[in-house]
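J.: pasting the sequence and the predicted model now:
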Amino acid sequence: MKLIQEFFQRKSKVMPGIIAGLHTFGAKAQFNPHVHMMVTMGGMTAKGEWKQYDYLPFEMLRKQWQTVVLKLLREKLSREEIKRIQPILQQAWNNHQNGFYIYAPKQKGNIKEQLRYIGRYMRHPAIGMSRIVAYDGETVSFRYKDKKDGQMKIETLSVEEFIGRLVQHIPDEFFKLIRHYGIYGRRIRSLCRKILGRWQEQVKRWIIKMNRIKRRNWSQRQKEQSGQDPAICRRCGNCYEYKGEVCQENGRLVIRYTIDLMARKYLERMIGYQTGNAKKEEKSQESQPLRVPLQSSTFVWVVTNKKKSPTKW
């Protein structure tokens, strides 16, 4: 962060805004610490004016970042440790003539959508539930993208090894993974917001307002990704209503939560249909409920006859 702040201060005499997020994991949940940053393309001058800036010398930052990292390592180590790892540090310097890795392509397009994506990415866990493809009680299989060839692959681990990979990324108590610097700092954030608002009114040049980016619910996120509203049945076009949650415990399907007594009776009947313990009654196709395979943990939705937009949940 100091590198970015010092660069803006030297070149433009401005204070930028920086949001930094620490990730300790890679694609396979292995230990791979790195930092993601969102940096304003400009900053606040000492006179309280906003100054635009549209260039960052990434090649220079790579070399500076390399120098800072190796210098910090030498400062934190004892003389005996430095002598022992000095060949490794020298090799790291020689093997990276262009500096350490900094990836910062120019972003174009919908700024709000990019901010949503980057903000969500900075907060995501080591492995999302959607990446887990199989679990049999002894092993866990999950998808990951191999950055060497760009292909999606499957890795299978024992439960113990899988848990071990995850718990190493649990931060210490009170340790902040996301930090704010510059004009986003806690001490001067409100003041900078007021100054920037006055400047925007005077020059009639509006920078995107973060408070206009509203948090989306699960249905909206799924619709943006797949183009299909998950609360609308693809067969009949009717709406789904949330009734409760069914999970698997000791090889049996049990009801974890229902919204009311009628929903519980309905889910009990559905479990009976799935397990074959209930008598199958002949029903017309219109009145028969939609049956879906219940997995280890399933949110149950029921098709209603209401052809209207589903209620937000």
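T.: Perfect, thanks for sending it. Numbers count the residues shown, from 1 in each chain.
J.: for the rest of this, base every contact and every neighbour count on C-alpha atoms.
T.: Fine.
J.: any idea how far residue 126 is from the closest residue to residue 104 other than its chain neighbours?
T.: Of all residues not flanking residue 104 in the chain, residue 58 sits nearest, at 7.5 Å (Cα to Cα, 6 or more residues apart in numbering). From residue 58 across to residue 126, the span is 27 Å (Cα to Cα, to the nearest Å).
J.: and residue 37, how far from residue 181?
T.: 11 Å.
J.: element containing residue 93?
T.: helix 79-95 (DSSP states H and E).
J.: what sits up against that helix?
T.: 66, 70, 74, 99 (Cα atoms under 8 Å, 6 or more residues apart in numbering).
J.: second structure follows, compare the two:
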Amino acid sequence: MPLYILLQDLKWNPHIHCLIPELIYSFKKDKIKTFHHFNFIKLRKTFQFEFIRLIQEAGGLKKPEEKNRLYKDHPKGFYVYAKFKSNDNDSNDASANKKSKDIQGCVNYFIRYAGRPATAENRITEYNKESKTVSWFYNDHKDEKRHDVTDNVIDFINRLIIHIPDYHFLTTRYYGFYANASKKTLDKVHALLGIKKNKDYSREKRTKALKNKLNKIRYRTHLIDSFNLRPNSMQM
């Protein structure tokens, strides 16, 4: 479940992307069953309730009338744009009945989406040192047209830094049997589906891989790779 905040025009637009398996695992029966219905109405209202609750915990919506107005203006909950693989006949969202056939393509898209910066460097067309302005462009998905923008340097930086996640903030989280704490459950799910592991994700394997990765960025390793010299063998 990647959480990311990004728009082509760099506006502040908090939203969540979710990949939901169409599987339910029963601990008691140790079986898997598929489901072909997702209650989008409940999803919208639950998202609305939890989002408002978090805003209140952060110190916002202090007046009761502000909170009540959000529920009054959005009686069906906050908008959820959902492309669902299976048909959900009870959903009022037209987008919910669109099938996502390319599952791997969806996964790859989310990986790129969560890992990319707020804007690509090639979208910055000019920096004017004298006027202290930055010219850049974006393509609006609504009209598929290019829009050119010129900002003051400070304003442009402000547009960018609001998209930098807080320290230790994770843009991707896993829940259910995909969570790290549920590794054994995921192994059972894979076994029931007849899926073989492509990689060894054991703690020992991951610790060794991390150690090798960190070793490559050390000064000693760079010196050996670049000049074939070890620090203790260098002559002064």
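T.: That came through fine. Computed from a prediction, not measured in an experiment: that's the story for all the values here.
J.: which of residue 58 and residue 126 of the first structure has more neighbours?
T.: The neighbour comparison of residue 58 of the first structure against residue 126 (other Cα atoms under 10 Å) goes to residue 126, with 19 against 15.
J.: and the longest helix for the second structure?
T.: Longest helix in the second structure, counting residues (DSSP state H): helix 40-57.
J.: buried residues, that helix. List them.
T.: 40-41, 43-45, 47-48, 52 (16 or more other Cα atoms under 10 Å).
J.: please report how far the counterpart of residue 157 of the second structure in the first structure lies from residue 124 of the first structure.
T.: Aligned counterpart of residue 157 of the second structure in the first structure: residue 163 (TM-score structural alignment). Using Cα to Cα, we find residue 163 of the first structure at a distance of 17 Å from residue 124 of the first structure.
J.: dump the contacts of helix 79-95 of the first structure into CSV; add distance to residue 209 of the first structure as well.
T.: Output for the contacts of helix 79-95 of the first structure, formatted as CSV (distance: Cα to Cα, whole Å):
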residue, distance to residue 209 of the first structure
66, 35
70, 39
74, 43
99, 35
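J.: quick check: the two most widely separated of these?
T.: 74 and 99 (17.4 Å; Cα to Cα).
J.: and the helices in the second structure, which stretches?
T.: Under DSSP H, the second structure gives helices at 40-57, 64-73, 103-115, 153-161, 183-193, 203-216, 219-227.
J.: so which elements touch the fifth one?
T.: For helix 183-193 of the second structure, the contact count by 3 or more Cα pairs under 8 Å, 6 or more residues apart in numbering; DSSP states H and E identifies strand 31-34 as packing neighbours.
J.: post-alignment, the strand it packs on versus the first structure, mean distance?
T.: Here the mean offset of strand 31-34 of the second structure against the first structure after fitting is 2.0 Å, by mean Cα distance after the TM-score superposition for the first structure.
J.: what span of the first structure is that strand aligned with?
T.: Strand 31-34 of the second structure maps onto residues 49-52 of the first structure, going by TM-score structural alignment.
J.: excluding chain neighbours, give the residue nearest to residue 13 of the second structure in space.
T.: residue 5 (5.7 Å).
J.: which residues touch the one you found?
T.: Taking Cα under 8 Å, 6+ apart as the test, what residue 5 of the second structure contacts is 12-15, 163.
J.: can you check residue 154 of the second structure too?
T.: By Cα under 8 Å, 6+ apart, the contact list for residue 154 of the second structure is empty.
J.: next: residue 192 of the second structure.
T.: Contacts of residue 192 of the second structure by Cα under 8 Å, 6+ apart are 31-32.
J.: in the first structure, what residue corresponds to it?
T.: Under the alignment defined by TM-score structural alignment, residue 192 of the second structure is paired with residue 199 of the first structure.
J.: now residue 9 of the second structure
T.: Using TM-score structural alignment, residue 9 of the second structure pairs with residue 28 in the first structure.
J.: try residue 19 of the second structure
T.: In the first structure, residue 19 of the second structure lines up with residue 38, judged by TM-score structural alignment.
J.: tally of neighbours for its match?
T.: Counted with other Cα under 10 Å, the neighbours of residue 38 of the first structure add up to 16.
J.: ignoring the adjacent residues along the chain, who's closest to it?
T.: residue 19 (5.2 Å).
J.: wait, the one you found touches residue 4, no?
T.: No. Using Cα atoms under 8 Å, residue 19 of the first structure makes no contact with residue 4, being 11.5 Å away.
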